[in-house]
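Undergrad: Task: produce atomic coordinates for the following.
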Amino acid sequence: MTEILMPRLSDTMEEGVISSWQKKPGDAIAVGDVIVDIETDKAVMEYEAYEDGVLGEILVAEGESAPIGAPIAVVVPAGSTVAPKEKAAATVPAAAPAPAPAPPAAAPPATTSPAPSRGTRPPSSPLARRLARDHGIDLATLTGSGPGGRIVRADIEAAVRASGPAPQLPAPQTPAPKVDDADVERVPLTRFRKVAARRLTESKRNAPHFYLTREVDAEALLAFRATLNTALAPAKVSVNDLIVKACATALREHPAVNVSYTEEELLFHKRVNVGVAVAVEDGLLVPVVKDADRKSVSQIGAETRELAGKARDGKLSAQEMSGGTFSVSNLGMYGIAGFSAVINPPEAAILAVGAVRDEPVVRDGQVVPGTRLSVTLSVDHRACDGATGAAFLARLAELLENPLLIVA
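TA: Predicted structure coming up:
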């Protein structure tokens, strides 16, 4: 018998939710088969089998969560089943450390205390245990309706209804607005929002941000893009693709920005991996273009579009969202002239890109039509000083204003 444990599918993952089981108890499993879809803080990801066998038992039902490392299912050799005692033992680690096991033939004591000990608590999902605590319900008084008698959320909700008048939901941790319920729609936070809120708060609290803004003459950049698109048709290159490539080139030349800060040392990254912020329904994801300094603009464009599509479909893998050393966030398509982005730890900097805009400029003492682009570099002052950031941004502006240098 082998337990399937909740895997760590992203750098920020703390727990996962079972989105859907692709196999049911009794189904044969071969190496590479998708057993379950797991929703993390970033996306829904497929979990594949690593050995042949039969799915003996599901320990965490669809819609329920479990922390990393907790058993979510049991796989048994073909032709065998999971005995009840094995099922009970398989669920104990997810709840609390079990006492020393009794001899295999021993039966439970005939008499027990009204309040069960931690070791004899009936099997239950993490969500069911939390709801039971919130409502003051003793799990030992319930009969589970889940696989193997496991107590699930529906059992707790039924017990709450049966107990008579009682709060339907736990009291919110923050005061609700003093308005009629008809005027408010309460939408629970997704894990995306919760994790993003925590990480961004930690970033602003722990990393002393400073900001450098530069106005770039974008006329040559737009002309160069048009030339590339004509030459590469039907493939297309966006302004953002050129910016990502320019950032990668500048990072290669200014490795002091391609770093991460720790309490003991600075980590100088040998690879230039640029994260590209993508807006999705539940928030923001940052897939990573690996080795962007070694790829052509057209390669970056194709890869970025593929990653963005996966992000919106919730199909990004953990590898596609990890390993970033620098990020680019572009809100120009929304007409935003300029903004300051929050650093994506453990990176040391992020570039915020505004809209390309037409406006009057002064050339040779004359006011003439011009095309401008505003970029703002957010920098972790623990990792980089102002002069380091300014030198990087100056080189970036030079590359964007002379785009042939980007592909040279």
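Undergrad: For the rest of this, base every contact and every neighbour count on C-alpha atoms.
TA: Noted.
Undergrad: Point me to the residue sitting closest to the centre of the chain.
TA: Lys42 (2.7 Å; Cα atoms, centre = their mean).
Undergrad: what about the residue lying closest to it once chain neighbours are set aside, which helix or strand?
TA: Nearest non-adjacent residue to Lys42, counting by Cα to Cα, 6 or more residues apart in numbering: Phe192, 5.7 Å away. According to DSSP states H and E, Phe192 maps onto helix 191-206.
Undergrad: Can you name every helix or strand that that helix contacts?
TA: strand 283-285 (3 or more Cα pairs under 8 Å, 6 or more residues apart in numbering; DSSP states H and E).
Undergrad: Proceed likewise with the subsequent sequence, for comparison:
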Amino acid sequence: MSKTIQMPALSPTMEEGTLAKWLVKEGDTVSSGDLLAEIETDKATMEFEAVDEGVVAKILVAEGSEGVKVGTVIAIIAEEGEDVSAAAAGGASAPKAEAPKVDPVPAKAAAAPAVTAASTPAPVKAASDDRVKASPLARRLAEAKGIDLAAVSGTGPNGRVVKADLEGAAPAPKAVAPAAAPATALAVAPAAAQDFGIPHEAIKLSGMRKTIARRLTESKQQVPHIYLTVDVQLDRLLKLRTELNAGLASRDVKLSVNDLLIKALGVALVQVPECNVQFAGDQMLQFKRADISVAVSIPGGLITPIVTGVDSKGVAAISTEMKDLASRAKDGKLKPEEYQGGTASLSNMGMFGIKQFEAVINPPQAMIMAIGAGEKRPFVVDDSLQIATVMSATGSFDHRAIDGADGARLMKAFRELVENPLGMLA
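TA: All right, here's what the predicted structure looks like:
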């Protein structure tokens, strides 16, 4: 008996994806574990493996198809000994399968709750309309006029409702719109495009850009941000980095400043556990280790691969892991578990010469550290004014979960670790 291949849910929150490329063709024999296709989600491109063996009888969704819903039948596999032509013919009109259920996401990797809109709902179609015999034209007219077909007597063959039966029929009473939700729960509709005759190019939003827009809007609407900034002297860190790189040269490891800042944030979060948390409605999750999501710019958007257990890893291991994650992120080859989760984030724009900025929290996390450029500034060192390399670091905190005083303690711990870097290597 032939088997249907459905569009897989490659992450707990995936609802649709792009079938980027078929790696097999009709007539190919496949075994369990063979690669069937490349699927693009809003964050990465992943390879989809066969579960059963057989022959690819028919491909139902062409490669390059966008917006393919999870659970949609995309191909038919004929079992060994089965007539391939018969299997293909039977699957040509295969209906969309029910989307498979996905296990609930662990609390620390759960996506932020959707924003609820309080706009007036669309007219509700009568539940009985689909069971009433009516011509296609009559159905369209009834829907346009708001007429309940179940309340109309049909004069066509076998009681079929036709166009003439709708003349004089009264529209169904409109449902009363529910009371508006508080203003804080409203989703702000995007402004309509206005070009004013200015020459321009309309660029279609990618799935990634749509997700970024939605999640950041939700973050700013739902999460009360508080921002705390400290100036941090970098000279000792830069000196230590030079010494460590000299010692690691034989291992082909070259530490970046960002690698050391990731380590400093991880250690600081463990030292101030009140900031290594997540707001979860009627409770708060306090994490026992620091998993740092690091912002990486990729073509078309931004992704945050996660370095796990930063507080207990050596800086060489962090550097090696970060280079691998960043490389695969730019190639769209990260696995969902490599960018979903994390207990806090770090975003560094110093390489662009940005002195200071305030980053948007990445839900469901409760804090993100924004790193500015290190620059030579007049700075008081040992009670005297000197020239030092200084950077500004700004923490964005979810005020529902983290009080200002605790956020200040984290920023203090972070600054002390960067200014006395041997402490975070102990």
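Undergrad: who touches Asn258 of structure 2 in this structure?
TA: Asn348 (Cα atoms under 8 Å, 6 or more residues apart in numbering).
Undergrad: Check the gap between it and Val230 of structure 2 for me.
TA: 17 Å (Cα to Cα, to the nearest Å).
Undergrad: rewinding a little: my read is that the residue nearest to Lys42 of structure 1 contacts Val280, right?
TA: No: if you go by Cα atoms under 8 Å, Phe192 of structure 1 and Val280 don't touch, sitting 10.1 Å apart.
Undergrad: who has more neighbours, these two?
TA: Under the criterion of other Cα atoms under 10 Å, the comparison of Phe192 of structure 1 against Val280 puts Phe192 first, with 18 against 14.
Undergrad: hang on, the earlier thing: now the helix holding Phe192 of structure 1: which residue numbers in structure 2?
TA: Alignment of helix 191-206 of structure 1 against structure 2: residues 207-222, by TM-score structural alignment.
Undergrad: go on, stretch 313-328 of structure 1?
TA: So stretch 313-328 of structure 1 sits over residues 331-346 in structure 2, by TM-score structural alignment.
Undergrad: Quick one: residues in contact with that stretch.
TA: Stretch 331-346 of structure 2 is contacted from outside by 10-11, 43-46, 108-110, 262, 276-278, 287, 290-295, 303-306, 308, 325, 328, 361-362, 365-371, using Cα under 8 Å, 6+ apart.
Undergrad: Repeat the analysis, applying 7 Å as the threshold.
TA: The contact list for stretch 331-346 of structure 2 (Cα atoms under 7 Å, 6 or more residues apart in numbering) reads 11, 44-46, 108-109, 276-277, 290-295, 304-306, 328, 365-370.
Undergrad: start to end distance for it?
TA: The stretch stretch 331-346 of structure 2 measures 21 Å between its terminal residues, going by Cα to Cα.
Undergrad: Let me see the ranges of the strands in the stretch 151-300 of structure 1.
TA: 209-217, 259-261, 266-268, 274-276, 278-280, 283-285, 288-289 (DSSP state E, counting those that start in this stretch).
Undergrad: So which of these has the densest surroundings on average?
TA: Ranked by mean neighbour count, the strands of the stretch 151-300 of structure 1 are led by strand 274-276 with a mean of 27 (mean count of other Cα atoms under 10 Å).
Undergrad: Which part of structure 2 matches that strand?
TA: Strand 274-276 of structure 1 maps onto residues 292-294 of structure 2, going by TM-score structural alignment.
Undergrad: how close does the matching stretch sit to structure 1?
TA: In the superposition against structure 1, stretch 292-294 of structure 2 averages 0.7 Å from its aligned positions (mean Cα distance after the TM-score superposition for structure 1).
Undergrad: which residues sit against that stretch?
TA: 266, 304-308, 310, 342-347.
Undergrad: Mind checking which of those residues are in helices?
TA: Gly266 (DSSP state H).
Undergrad: Could you provide the contacts of stretch 292-294 of structure 2 in TSV, with additional columns for distance to Ala99 of structure 2?
TA: Converted to TSV, the contacts of stretch 292-294 of structure 2 look like this (distance: Cα to Cα, whole Å):
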residue	distance to Ala99 of structure 2
Gly266	39
Thr304	28
Pro305	28
Ile306	29
Val307	32
Thr308	31
Val310	37
Gly342	28
Thr343	30
Ala344	32
Ser345	32
Leu346	35
Ser347	36
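Undergrad: closest to Lys3 of structure 2 among the contacts of stretch 292-294 of structure 2?
TA: Pro305 (35.6 Å; Cα to Cα).
Undergrad: Map the closest one onto structure 1.
TA: With TM-score structural alignment as the criterion, Pro305 of structure 2 matches Pro287.
Undergrad: and if you look at Ile74 of structure 2?
TA: Per TM-score structural alignment, Ile74 of structure 2 is aligned with Ile72.
Undergrad: Helix or strand: which one has its match?
TA: Going by DSSP H and E, Ile72 of structure 1 is in strand 71-76.
Undergrad: Now that strand on structure 2. Mean distance?
TA: Averaged out, strand 71-76 of structure 1 is 2.4 Å away (mean Cα distance after the TM-score superposition for structure 1).
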